[in-house]
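>>> How does the following fold in three dimensions:
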Amino acid sequence: MIIAVLAVLIASIVTFIARQSSEGPVTPVGPAQGCQVTVEDLSSYLTWEQSVNASIIVGESIRRGLPPRAATIALVTAYQESDLRNLDYGDADSVGLFQQRPSQGWGSVEQIMDPWYSAGKFYEALVKVDGWETGVINDVAQAVQRSAHPEKYAQHESKGRAWASALTGYSPAAISCVDRAENPSDSAFLTDFFAIVWPDAVTVTTSDTGGLLIATDSDTTSWAAAQLALVRGQNAGLVTVQALEQSWTVSGNEHASWQPAAPAAAPVVVTLR
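Just a heads-up that it's a prediction; the model follows:
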């Protein structure tokens, strides 16, 4: 019996070695590409597609001067309605991140399929809900959406809070991403975004080495800008981000940790490929 088991084990090893010789070394499989937020004991993952959509939803709330709670409610709603994907289909004539219906006055299909527009329309409706600042998030979301499943929003509240807290700058060094695409530099993917979100509170200049130097009006804004840049990083070709005295470097095989860093030339410094 022992001899038979050894024979099978040896055969397996020989087969593995033969495959490596003929096919080359086996490449280790790392974590899924995308971004992860960790706030207190909660970790939540988004694909790169979801991450970019989350950045727009949160960015629009900042642009409107709304508190982080507004971003939480919007993210919770978009999680339930589309899983943070900009869908061109849905129940009846529903489309987009929030599954808004042209027939119900939310706008044309073309308008709703623009994430900036659909997020803006959501916030316009949100601030008209009595007590939205303090009410139960599930109930506030339902008051906006009028869903056939009014109790479903609550299941997304914890992760919605975590992403909103990090992306509005209230949970520093809370996001890390995995990127194996190695896209070329596209600074406009970040600078155009910052110009929309912070037309006055953030100033972006280009360093001698091509990096982005981001001046902000507060530490909270610095962390919001840094982590919003990070979740848009794959399309921008982002390599490193430094916020105040902490820095992060992209990895293709792990969720790299933020590390202590010496003060830089600006509150936030972004390096692109």
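>>> CA only for contacts and neighbour counts going forward, please
Fine.
>>> From one end of stretch 254-271 to the other, what's the distance?
Using CA to CA, to the nearest Å, the end-to-end distance of stretch 254-271 comes out at 19 Å.
>>> Same check on stretch 186-205?
By CA to CA, the extent of stretch 186-205 from end to end equals 14 Å.
>>> So for it, what gets flagged as buried?
Residues 186-187, 189-191, 193-195, 197-198, 202-204 are the ones in stretch 186-205 that count as buried (16 or more other CA atoms under 10 Å).
>>> okay if I get those as a markdown table plus distance to Leu213 and secondary structure?
Shown next, in a markdown table, are the buried residues of stretch 186-205 (distance: CA to CA, whole Å; DSSP: H, G, I helix; E, B strand; the rest coil):
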| residue | distance to Leu213 | secondary structure |
| --- | --- | --- |
| Asp186 | 15 | coil |
| Ser187 | 11 | coil |
| Phe189 | 15 | helix |
| Leu190 | 12 | helix |
| Thr191 | 10 | helix |
| Phe193 | 15 | helix |
| Phe194 | 12 | helix |
| Ala195 | 14 | helix |
| Val197 | 16 | helix |
| Trp198 | 15 | coil |
| Val202 | 10 | coil |
| Thr203 | 8 | strand |
| Val204 | 6 | strand |
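>>> any idea which of the residues you listed is closest to Trp163?
The closest of the buried residues of stretch 186-205 to Trp163 turns out to be Val197 (CA to CA; 17.0 Å).
>>> isn't that closest one right up against Ser55?
No - taking CA atoms under 8 Å as the definition, Val197 is not a contact partner of Ser55, at 10.1 Å.
>>> Just the buried positions in the lengthiest helix in the chain, please.
Secondary structure assigned by DSSP state H gives helix 2-23 as the longest helix of the chain. With burial defined by 16+ other CA under 10 Å, not one residue of helix 2-23 is counted as buried.
>>> Contacts for it next, please.
Where contact means CA atoms under 8 Å, 6 or more residues apart in numbering, the residues beyond helix 2-23 that reach it are Val26.
>>> cool, stretch 143-150 as well?
With contact meaning CA under 8 Å, 6+ apart, stretch 143-150 is reached by Phe122, Ala125, Leu126, Val129, Asn138, Asp139, Gln142.
>>> Buried residues, it. List them.
For stretch 143-150, a neighbour-count test (16+ other CA under 10 Å) marks Ala143, Val144, Gln145 as buried.
>>> What about these, which are in helices?
Ala143, Val144, Gln145.
>>> center of the chain, which residue is that?
The centroid of the chain falls nearest to Ser51 when counting by CA atoms, centre = their mean (2.7 Å).
>>> this one as well, want them side by side:
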Amino acid sequence: MPKNRPGPTLADSRGRPRARRRPRWVPILLVLAVVGTAAWFGARFLIQSVVNPQCTIRAGGITETFDPDQTANAALVAALSIKREMPPRAATIALTTAFQESKIRNLRYGDRDSLGLFQQRPSQGWGTKEQILDPVHATNAFYDALEKYQGYETADITKIAQRVQKSGFPEAYRDHEGQGRVLASTLTGHSPAGLTCRLDAVRTSVTPQRVAADLSQQMGVTSVRPGESTLTVTAPDRTTAWAVAQWAVARAEIYGASTVSVGERVWDRAAGDEGWSAGPDGTTVTIHLG
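A predicted model of the protein is given here:
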């Protein structure tokens, strides 16, 4: 039988190196780091998921926010006033009216047979249901009626809107003059760089030819050179250039525009709320799609 071996002496025990213990706070820090990272990514995702796309317009010391559908319709209304060579006041009246009637949405319903941006009624001679639901027809019909009243350029907006619309709530238009003014001033090009939009990433885009056709139909601008994925517009003056540029930003959700530039000033879809870059502007507008 093997002999029992003596255990370690006191001297042997003291001389043997002990394994170092990891400080208790190290795993705590690791857990906190993991939790913190997960929380940061979770908060970022949550913020991105709850912050809806919106457009902000600043002009004359007034700031208003709208969703992309509203600004797209508003840009069309303002553009048609430019095509018809009407003063910005006409766009203010039209946009004030549309905001009161539909919140500038092309509604397929309304009081009795009212429809569309201006809640026009087929039974009152504004056109067929299909025509009224065409924003171009509806807006031109409003401007046709507006031009029949001499002095509308200086008339009280509420009174002239009521004469055109014959609403059951005539004083309600007065509540939305601020929105009408800021939209008209910006979208007719009189408040440069006044509009910026925070939008989701581009999912689909239309052809430059489609944008050129809409620009011609809505604003009457035909000095356009379509490229493979860009559209270059040579405007006759700086005001028109900004009207074209802000029309493109306002309708960027429809067209899939990623950048719009006026000279060296650029609106970048990826920049979120940062707005237009600094730099000299001009009369050349470039719209990049996709």
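>>> Now compute the TM-score of the two chains, please.
Comparison of the two superposed chains (TM-score structural alignment, normalised by the length of structure 1) gives a TM-score of 0.86, and 255 aligned residues with a CA RMSD of 2.4 Å.
>>> doesn't Gln150 of structure 2 fall inside a helix?
No - counting by DSSP: H, G, I helix; E, B strand; the rest coil, Gln150 of structure 2 is located in no helix; its state is coil.
>>> How many residues are close by it?
Other residues lying near Gln150 of structure 2 total 9 when counted by other CA atoms under 10 Å.
>>> sorry, back to before: and the contacts of stretch 143-150 of structure 1, which are buried?
Buried among these by 16+ other CA under 10 Å: Phe122, Leu126, Asn138, Asp139, Gln142.
>>> Pipe those into a markdown table and attach secondary structure and distance to Glu182 of structure 1 per row.
As requested, those are arranged in a markdown table below (DSSP: H, G, I helix; E, B strand; the rest coil; distance: CA to CA, whole Å):
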| residue | secondary structure | distance to Glu182 of structure 1 |
| --- | --- | --- |
| Phe122 | helix | 34 |
| Leu126 | helix | 38 |
| Asn138 | helix | 39 |
| Asp139 | helix | 42 |
| Gln142 | helix | 40 |
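>>> Quick check: of these, which lies closest to Ser171 of structure 1?
Minimum distance to Ser171 of structure 1 across these is 22.7 Å, recorded for Asn138 (CA to CA).
>>> Can you tell me what the closest one aligns to in structure 2?
Residue correspondence to structure 2 (TM-score structural alignment): Asn138 of structure 1 is matched to Thr158.
>>> what about its match, distance to Trp126 of structure 2?
Remark: distance between Thr158 of structure 2 and Trp126 of structure 2 (CA to CA) = 20 Å.
>>> And the helices in the stretch 1-150 of structure 1?
Along the stretch 1-150 of structure 1, the segments classed as helices by DSSP state H, counting those that start in this stretch run 2-23, 48-63, 68-82, 109-112, 115-126, 137-145.
>>> can you redo these as a markdown table with distance to Ala154 of structure 1?
Output for the helices of the stretch 1-150 of structure 1, formatted as a markdown table (distance: least, CA to CA, whole Å):
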| stretch | distance to Ala154 of structure 1 |
| --- | --- |
| helix 2-23 | 48 |
| helix 48-63 | 18 |
| helix 68-82 | 8 |
| helix 109-112 | 24 |
| helix 115-126 | 16 |
| helix 137-145 | 5 |
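>>> what's the closest of those to Ile214 of structure 1?
helix 48-63 (16.0 Å).
>>> how about Trp223 of structure 1, what's its partner in structure 2?
So, by TM-score structural alignment, Trp223 of structure 1 is matched to Trp242.
>>> with structure 1 superposed, average distance for the helix or strand encompassing its match?
Take DSSP states H and E as the rule and Trp242 of structure 2 turns out to sit in helix 238-250. In the superposition with structure 1, the average deviation recorded for helix 238-250 of structure 2 is 0.5 Å (mean CA distance after the TM-score superposition for structure 1).
>>> Name the surrounding residues that touch that helix.
55, 68, 71-72, 75-76, 79, 186-190, 192-193, 195-197, 234-235, 257, 260-262, 267, 281-285, 287.
>>> count of neighbours near Ile62 of structure 2?
11.
>>> just to revisit the earlier point, can you tell me which of the helices of the stretch 1-150 of structure 1 comes nearest to Gly252 of structure 1?
helix 48-63 (13.3 Å).
>>> just checking, Thr77 of structure 1 touches Tyr153?
Yes - when contacts are counted by CA under 8 Å, Thr77 of structure 1 is listed as touching Tyr153 (6.2 Å).
>>> Report the set of residues contacting both of these two.
Shared contacts of Thr77 of structure 1 and Tyr153, defined by CA under 8 Å, 6+ apart, comprise Ala141.
>>> Can you pick out the residue with more neighbours from these two?
Thr77 (30 against 23).
>>> and that one, what pairs with it in structure 2?
By TM-score structural alignment, Thr77 of structure 1 lines up with Thr97.
>>> could you list every residue that touches that match?
Each residue near Thr97 of structure 2 by CA under 8 Å, 6+ apart is listed here: Phe118, Ala161, Tyr173, His176, Gly180.
>>> related to what we said a few turns ago, tell me which of the helices of the stretch 1-150 of structure 1 sits nearest to Pro102 of structure 1.
The closest of the helices of the stretch 1-150 of structure 1 to Pro102 of structure 1 is helix 109-112. By CA to CA, the value is 6.3 Å.
>>> And the contacts of that closest one?
Residues from elsewhere that reach helix 109-112 of structure 1 (CA under 8 Å, 6+ apart): Val95, Gly96, Gln100, Pro102, Trp106, Tyr117, Ser118.
>>> Show where that helix falls in structure 2, residue numbers please.
Against structure 2, helix 109-112 of structure 1 falls on residues 129-132 (TM-score structural alignment).
>>> mean offset of that stretch relative to structure 1 (after superposition)
After superposition onto structure 1, stretch 129-132 of structure 2 lies on average 0.7 Å away from the residues it aligns with, using mean CA distance after the TM-score superposition for structure 1.
>>> Could you list the buried residues of that stretch?
The neighbour-count check on stretch 129-132 of structure 2 (16+ other CA under 10 Å) flags Lys129, Gln131, Ile132 as buried.
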